[in-house]
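>>> structure, please.
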Amino acid sequence: MGNLGSRFQSSPPGLTCVCHKRKRNAYCDCCDSEQDDEDALLDIPRRKKLKSTSKYIYQTLFLNGENSDIRICALGQAWNLHKVYLCQSGYFSSMFSGSWRESNMMVIELEIPDQNIDTEALQVVFGSLYRDDVLIKPSRVVSILAAACMLQLDGLIQQCGETMKENISVKTVCGYYASASIYGLDSVIKKCHEWLLNNLMTHQNVDLMKELGYMMEQLIRSSDLSVMQVEMDVYTALKKWMFLQLNPSWEGPIKQLLADADAWLCKRRTGPFLDTEDGAAFPSVFKHIRLQYIINDLASARILERDNILPADWLSSMYKNQWFAMLRTEFDNDNGPQDANKEDFEMSSMRCGRKLAKDGDYCWRWTGFNFGFDLLVTYTNRFIVFKRNTLSQPCGGAVSLQPRRHLAYRLRLASFDSNGKLVCSRSTGHQLLTLEKDQEYVVMNLDSRLLSFPLYVCCNFLYTSSQSDHRTDASTEPEGSTRSVC
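Predicted coordinates for the structure are as follows:
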């Protein structure tokens, strides 16, 4: 200890050994590295929260209006502002830099031609010029967007668009869609359209059906419409929608809506409803129903005849087309689509779906005459499997016994949160498939995927080829093909 103490006797005053808490000298072995660390620490900036400049500017200049050099008046309210901040707006920048008479005025009266703009929206928009960030309430976003568009504030317009996309729900989707169309927010229009395609049929809602006007035609014509069960359910949804458009004061639960719509139509059965004055606004929407997949089921065909909504020539021409399609399948060897004709698929494929309430084993088929193609769909052990069901059919006349049959398909899976927003989704995309008798094919393997239930399975199928591909020469029939005669 004596030697250690002697080493510190000559330490210069004022220098303290970090590890020994005493005066140190240049020869302290234990402190040589500590001195380097201490020097390094002096170069590291320390973060201390000061009063935000942005908050100070917002409070002092915007809210208090200190040193204001211009007064903006609109909708009965006035704001004491500053030209240097207003020039962030394309609207005011042009006004102040050009030969406009307002460029030298101290007080400017703003004309507000857009009824969506109110004083609260102008307060937010003017305030955004004085701060780094803006909080936009989803309930106020349309008014703020309108004001931002008028004043040409691109950054705020973009933020409004993001707010709208994040808050699409059954209560907001129609208003957001209409506003995005007015103010040119294509990404919001697309997002709202996707939400409606996913939710119109899977989560039917009375208020939403009342609000849907011209948008319904775009939804019904799309092959991406998530149909639950079969095309007949699209027709039923349109019938309820039409009733609500003509009876907007109707109130009641969704379960009562169809019965009341049928009773209302029953009183007006003097001829095809779409040919009447009341029905004149709806043919452009109903024409996008894929009737060929409704008249292939006896019960559904009878409902069409009973309702008497559609013009007679619509149905007669469709019955004729389907009859020839059946004959081609039976006698002309139409074994299904063999080319990737996506346009034909998008316009003519059968739309159907199924809701899986919880994980488990499921097997189902969609009813109707499907040109001899009895397709079973199975969900088990997180696999989705298609099977061409042939030999186990109780009635052979309903099933094609051709050695091979072709089909085009697209299968999509989706699950949603409480607002109808996609939680997870997956799609096979457009595919062509050839199946032999009773052959099974794994369409999707979900074993490694985290799934959320209920799970919606949405399918598109095309069993017959387009008419341009039909062969009329019976000699081209594949060798070994057989027909079943009942």
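>>> all contacts plus neighbour counts: C-alpha atoms, from now on.
Will do.
>>> which SSE is residue 344 in?
Counting by DSSP states H and E, the element that carries residue 344 is helix 342-348.
>>> what sits up against the longest strand belonging to the chain?
Longest strand of the chain, by residue count under DSSP state E: strand 404-416. With contact meaning CA atoms under 8 Å, 6 or more residues apart in numbering, strand 404-416 is reached by 335-338, 340, 345, 373, 422-437, 451-464.
>>> what do you get for stretch 283-295?
216-217, 220-221, 230-232, 234-235, 238, 274, 300-301, 315, 318-319, 322, 348, 350, 368.
>>> to check against the first, give me the structure of this:
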Amino acid sequence: MIMSNVHRAQLERRIAGSTNRWRFPKQPFSGDLLSLSQKCKALSIDFEEALRNPDRLCISQIQKLFCGNLKNKDIQSGEANVILECLGFKWELHQPQLFQSQTLAKLYLEALTQGSTSPLKELEKLLRAQSPKKTKERSPVKKMIISLKINDPLVTKVPFATALKSLYMSEVEIHLDDVLGVLASAHILQFNGLFQRCMDMMMAGLTPITIRKFYEAGCKYKEEQLTTACEKWLEMNLVPLLGTQVHLRRIPQDLLHKVLKSPRLFTFSEFRLLKTILFWVFLQLNHKIMTIPTHETMLTFFKSFPKNRCFLDRDIGQSLRPLFLSLRLHNITKGKDLEELQDLNFFPESWLNRVTANHYHALENGGDMAHLKDLNTQAVRFGLLFNQEYTTYSKMIAVYGFFFEIKGLKHDTASYSFYMQRIKHTDLESPSMVYKHKPVSLRAVRLVKYEIRARTLVDSKWQEFRTDEVLQKFELAKPSCKSRILKIQTVGSPIYATFAFIFPPS
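Next up, the predicted model:
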């Protein structure tokens, strides 16, 4: 008895999912949502993606079959049966390998079913031909030529060849100089495993030279994990590393703005951060300068502008205002530094008048910072960069006549502690210098709201430690002169420790 084609089509059925639900396969999606959901789960496909693109089901079914057979096997021997025309070259590929790429799989299936009145029958035939249970009966598959047009300038011959090689080998060597091109190739090929490997390599390879290109790649491909990694790296390295290198000019303004607004930004002091941003502006305006300028050179450049208007009020400075509004100018308290800001003719007079007024108010009220409320966005910040070779490292700081020592201690190879303590002005090493250049407060008790943070990089991941926000009275006699201690365990180095505080009204 010979069955008609119509009758045979009605009897064809396929198991979809682990509950053995059946559905007719003649169309990618027949309207059976439960069946579709089960099939997506079995093939590890996103359900919403399958609704938008039903052809993805066919590709994934074949891809799962081929990729399963490729695991733990050497490169397939024999003659290539797919020719890829791309970038002006012809690349010979084997059919099973190209199904690791969604793009190549789609191009191949389109070529396979082109001109066919029954595309799904062709796909079924392909699956039967490649079934591992029918290895001996496997029929030869005709040689296909597929074409791919690429307009991305990042994709050149070498990185694209590396991407294609990765279809055959899971651990192809990728050089850091080529990783952007390989990432772009993986994106175009929709080769997810390779794309993620490039992402991991880029996040581990952030340097002053690579930060800009890697950040722009993260923005281009909307990869938040890469852009976030760039932001976190720059939060720690903007001042201590890039602040002394000409590579500072590579930092995009939008990335710089995000980092300046971050409460996690590390800086040795507020004035040191300001100097770094002034250097950045200088380098943007002086493209021929190939070394970081001296502080005096930078000051001379900005002072050379006419005195009738400050730099930020000029057309050239208008777009830079958001950067400097993100700085905490109110926490630059040294008289020498404030005089430099006045002479620079960089900031609007209203900004500097507000800073000066806040300082006068604080000094008249025993150091109270009535204008500061939020510790995350307004606190005075000082930082210690604690390196592996240190056993003890400390720095003296002075704000409104109060003197503190910020200190880090290394107890063993992986144990550290950080704290701050109030110091009598008479106990300083050079008290005469204090009387000459700084005010001295004789208040016995100083109320301080503070937080101590520490961050370090371990295996390309940031470890973060912090105390709670603490409100404490600092007196001059022990033990009330000492802050809460931040104790950490880490093998990372260096450790970026930040001491942030406010003197609330008391």
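>>> so how far is the longest strand of structure 1 off the chain centroid?
19 Å (CA atoms, centre = their mean, to the nearest Å).
>>> then stretch 330-338 of structure 1?
37 Å.
>>> kindly report the same for stretch 140-148 of structure 1.
Here the centre of stretch 140-148 of structure 1 is set off from its chain's centre by 22 Å, with CA atoms, centre = their mean.
>>> what stretch of structure 2 does it fall on?
Following TM-score structural alignment, the aligned partner range for stretch 140-148 of structure 1 in structure 2 is 178-186.
>>> on that earlier part again, inside helices: which ones of the contacts of strand 404-416 of structure 1?
In this view, these that belong to helices under DSSP state H are residue 345.
>>> can you select the buried ones from the contacts of strand 404-416 of structure 1 in ChimeraX?
Applying 16 or more other CA atoms under 10 Å to these, the buried members can be selected in ChimeraX as follows:
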select :335,336,337,338,345,373,424,430,432,434,435,436,437,451,452,453,455,456,457,458,459,460,461,462,463,464
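>>> so residue 201 of structure 1 touches residue 227, yeah?
Yes - Residue 201 of structure 1 lies in contact with residue 227 (CA atoms under 8 Å); the separation is 5.8 Å.
>>> quick one: which of these two has more around it?
residue 227 (28 against 18; other CA atoms under 10 Å).
>>> to which residue of structure 2 is the more buried one aligned?
Using TM-score structural alignment, residue 227 of structure 1 lines up with residue 267 in structure 2.
>>> its match in helix, strand or coil?
coil (DSSP: H, G, I helix; E, B strand; the rest coil).
>>> which elements pack onto the helix holding residue 344 of structure 1?
Other elements packing on helix 342-348 of structure 1 under the criterion 3 or more CA pairs under 8 Å, 6 or more residues apart in numbering; DSSP states H and E are strand 455-462.
>>> just the angle between the strand it packs on and strand 404-416, please?
Comparing the axes of strand 455-462 of structure 1 and strand 404-416 via axes from the mean of the first three to the mean of the last three CA atoms, to 10 degrees yields an angle of 150 degrees.
>>> who's in contact with strand 455-462 of structure 1?
By CA under 8 Å, 6+ apart, strand 455-462 of structure 1 touches 223, 226-228, 336-337, 345, 348-358, 407-415.
>>> quick revisit: give me the subset of the contacts of stretch 283-295 of structure 1 lying in helices.
Per DSSP H, the subset of the contacts of stretch 283-295 of structure 1 in helices is 216-217, 220-221, 231-232, 234-235, 238, 300-301, 315, 318-319, 322, 348.
>>> list only buried entries from those residues.
Looks like these have 216-217, 220-221, 231-232, 234-235, 238, 300-301, 315, 319, 322, 348 buried, using 16+ other CA under 10 Å.
>>> so which of the residues you listed comes closest to residue 84 of structure 1?
Ranked by distance to residue 84 of structure 1 (CA to CA), these are led by residue 216 at 46.9 Å.
>>> ok, and the closest non-adjacent residue to the aligned residue in structure 2 for the closest one?
Correspondence of residue 216 of structure 1 to structure 2, assessed by TM-score structural alignment: residue 256. Ranked by CA to CA, 6 or more residues apart in numbering and with sequence neighbours excluded, the top spatial neighbour of residue 256 of structure 2 is residue 323, at 7.7 Å.
>>> what residue of structure 1 matches up with the one you found?
Aligned partner of residue 323 of structure 2 by TM-score structural alignment: residue 285.
>>> quick one: which helix or strand includes its match?
Per DSSP H and E: residue 285 of structure 1 is located in helix 283-286.
>>> spatially central, which residue of structure 2 would that be?
residue 229 (2.0 Å; CA atoms, centre = their mean).
>>> that one maps to what in structure 1?
Under TM-score structural alignment, residue 229 of structure 2 pairs with residue 191 in structure 1.
>>> now for residue 71 of structure 2, how many residues are close by?
Each residue near residue 71 of structure 2 was counted by other CA under 10 Å, and the total is 9.
>>> what about it, distance to residue 265 of structure 2?
For residue 71 of structure 2, the distance to residue 265 of structure 2 equals 45 Å [CA to CA, to the nearest Å].
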